[in-house]
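>>> Quick check, what structure comes out for this input:
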Amino acid sequence: MKIEGFEPIFGEPKAEWADSRSDSLGRFLFHVSAPDSSHLLIQVTDFRSNTWEAKRSVLQLDDMRDEIGIGGSWSEFIDYVVASIKSEDVKLILEGHSNADGAAYAKIVAQKSKGMPRISISLTRLTGSAATEAMAKLSLELFTAFRSMQTLIVQEQERCLQLEKEAAAEKERNENIQNQPLYSKRQKLQKMNFSDKTDISASILSNGSQDSPDKQAAQSPVASKVANRVIPAHRRAKVRGALLQDTEDDKDN
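Just a heads-up that it's a prediction; the model follows:
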């Protein structure tokens, strides 16, 4: 059994007295981490006079699993513990008074949801340099988590900005592609209209030349017959004025 891939957990428990006394309690922060694959460390403090700690080995956690009555595999149990600690129903129960300022006993109680098994871990009070060291460690871990989260947010913002730029460029390319066929079609229609007009003009000119009076007269059947008709010789002579003496036919007459 090992604790692997455990991400540190920070939270604010609901602090209350076990005997429901009315003494006011300040705000607490807790930090749950796995310093190695064999232990789970829980630290709770109000950064004043109440600092608590609990360190549980995998064997102790496995015994707690049997006491609570949670079945399933080891990984499923650890997942349940994490889900319970991350829930909104995490309480810090304080009890008694110590010689110093603060409570004598404390425990963390967490429950994934109502009706589910309850995780309860007793805490040991820290004083002096041990308390100071625990508060310093929790503060540094909290700052480290904050910086990590801040870095992730900046990276996500940069990624979103890059995606927006790529989306804008893609949109511009699509608009250009969509406008290109319309432009080509418009140019093609203009060319077709110009070609049609040219053909119509040429047809009109051609028909006009074919239907001219001179050509119609030349192609008329009547005109062809008149042009091909043979003119009598005596009429040809009179017309031309080339024959000065009478022909034999005229003498007989």
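
>>> rest of the way, CA atoms for contacts and neighbours
Noted.

>>> count of residues packed around the nearest residue to I3 once chain neighbours are set aside?
Sequence neighbours aside, S37 is the residue nearest to I3 in space, at 4.5 Å (criterion: CA to CA, 6 or more residues apart in numbering). By other CA atoms under 10 Å, the residues close to S37 number 14.

>>> let's see this one next to it:
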Amino acid sequence: EMAAAVDLEDAFGAVFGEAKPEGHPTARPILFRAHARSAATLRVVATDCHSLAWGCSLSVSDLDDLRDDVGIGGSWVDFLDYLKSSLSSGEVKLLFAGDQLRKSTGSDGAKLVATKAKGLPLITISLHSVTGAVTSDVIAEFSLGLYGAYRTARELVSKEQEQMSQLMGSLSTEREKNEIMQKQLESLSFLDKRKATKPKLLADQVPSVSAVTLGSDQVTAPVQQQISVPSPSKAPPAKVTKRVAPTSRRLYNNP
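Below you'll find the predicted structure:
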């Protein structure tokens, strides 16, 4: 795949981050921006947004040389993806030359060093120091680019929130429809159960043959139980008992 055939604006876009300075202390954090300035140019800038700035412009040929130095195989797009991932890793450093301890910070340029992960090849980009009135222009361009990235991110978040709101509205509508359908199904189920139990209730209300009360013309008088009463003529004869005379009378009557 030819490097010149790849549009850097589409394949790379822009990356912002913080570069940790090493080799010389700085009063303020160092921020950097790497963005496709055109379809064939990558611009890299680092600044403290006050008085210090470093930068460079990399052509397609420069990026091709950087690719060879890093030793990343694969396609050209794969290399750009590795470059962007390394600068977005959060482990970016800004290295100064050792002799700068005797000079002002950034007077001889610096190197932006990044890696995608520990143990993987390093990306090293040499930056030249920006001085004079150009420093203000670089800082202004960096600030405007940072604001543009913020505005784009805010618009994306706003669109996502709007889509989320629409999805939640659709979900709420579907939930209401489901609740209505559920109530309708419950009503139909209740009616079906009621129809199923109605014949049974009617059957329970119909009296059985044994429970039907006979009419007055069908009532038979109960048979009275006849009790045997003995007639006077058949009364048993009274038993005659012989009276025994007292002993005293028996003694006087005997001669």
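
>>> Next one: the residue nearest to I3 of the first structure from L142 of the first structure, what distance?
Look at S37 of the first structure and L142 of the first structure: by CA to CA, to the nearest Å, they are 21 Å apart.

>>> And A131 of the first structure, by the same measure?
Distance of A131 of the first structure to L142 of the first structure, computed by CA to CA: 16 Å.

>>> same deal with S24 of the first structure?
For S24 of the first structure, the distance to L142 of the first structure - CA to CA - is 26 Å.

>>> Pick out whichever of the two has more residues nearby.
Legend: neighbour count by other CA under 10 Å for S24 of the first structure and L142, higher for L142 (16 against 9).

>>> any idea what A34 of the second structure aligns with in the first structure?
By TM-score structural alignment, A34 of the second structure lines up with V32 in the first structure.

>>> Tell me if E4 of the first structure really is in a strand.
No: under DSSP: H, G, I helix; E, B strand; the rest coil, E4 of the first structure sits outside any strand and is assigned coil.

>>> and the longest helix for the first structure?
helix 128-210 (DSSP state H).

>>> Count the neighbours of whichever residue in the first structure pairs up with F190 of the second structure for me.
The alignment partner of F190 of the second structure in the first structure, by TM-score structural alignment, is R186. R186 of the first structure has 12 neighbouring residues, counting by other CA under 10 Å.

>>> One more: the one 10 residues further on?
Counted with other CA under 10 Å, the neighbours of D196 of the first structure add up to 12.

>>> likewise S208 of the second structure?
The tally of other residues near S208 of the second structure (other CA under 10 Å) stands at 9.

>>> where does the residue nearest in space to the middle of the first structure sit relative to E4 of the first structure, distance-wise?
Taking CA atoms, centre = their mean, the centroid of the first structure lies closest to L163, which sits 7.4 Å from it. L163 of the first structure is 34 Å from E4 of the first structure, where distance means CA to CA.

>>> ok, now C160 of the first structure?
Distance, C160 of the first structure to E4 of the first structure, using CA to CA: 32 Å.

>>> Tell me who's in contact with the aligned partner of S49 of the first structure in the second structure.
In the second structure, the residue paired with S49 of the first structure is S51, using TM-score structural alignment. By CA atoms under 8 Å, 6 or more residues apart in numbering, the contact set of S51 of the second structure is T135, S136.

>>> mind checking the SS state of S51 of the second structure?
coil.

>>> same question, V15 of the second structure
Relying on three-state DSSP, one would call V15 of the second structure strand.

>>> Aligned against the first structure, show me the partner of it.
Aligned partner of V15 of the second structure by TM-score structural alignment: I9.

>>> pretty sure its match contacts V32?
Yes: counting by CA atoms under 8 Å, I9 of the first structure touches V32, with 5.1 Å between them.

>>> So what touches stretch 99-106 of the first structure?
Outside stretch 99-106 of the first structure, the residues within contact range by CA under 8 Å, 6+ apart are 49-50, 52, 92-98, 122-125.

>>> burial measure for the aligned partner of I125 of the second structure in the first structure, as a count.
Correspondence of I125 of the second structure to the first structure, assessed by TM-score structural alignment: I121. By other CA under 10 Å, 18 other residues sit near I121 of the first structure.

>>> Is I121 of the first structure part of a helix or strand, or is it coil?
On the three-state scheme (three-state DSSP), I121 of the first structure is labelled strand.

>>> what's near enough to touch it?
Contacts of I121 of the first structure (CA under 8 Å, 6+ apart): A54, K107, I108, V109.
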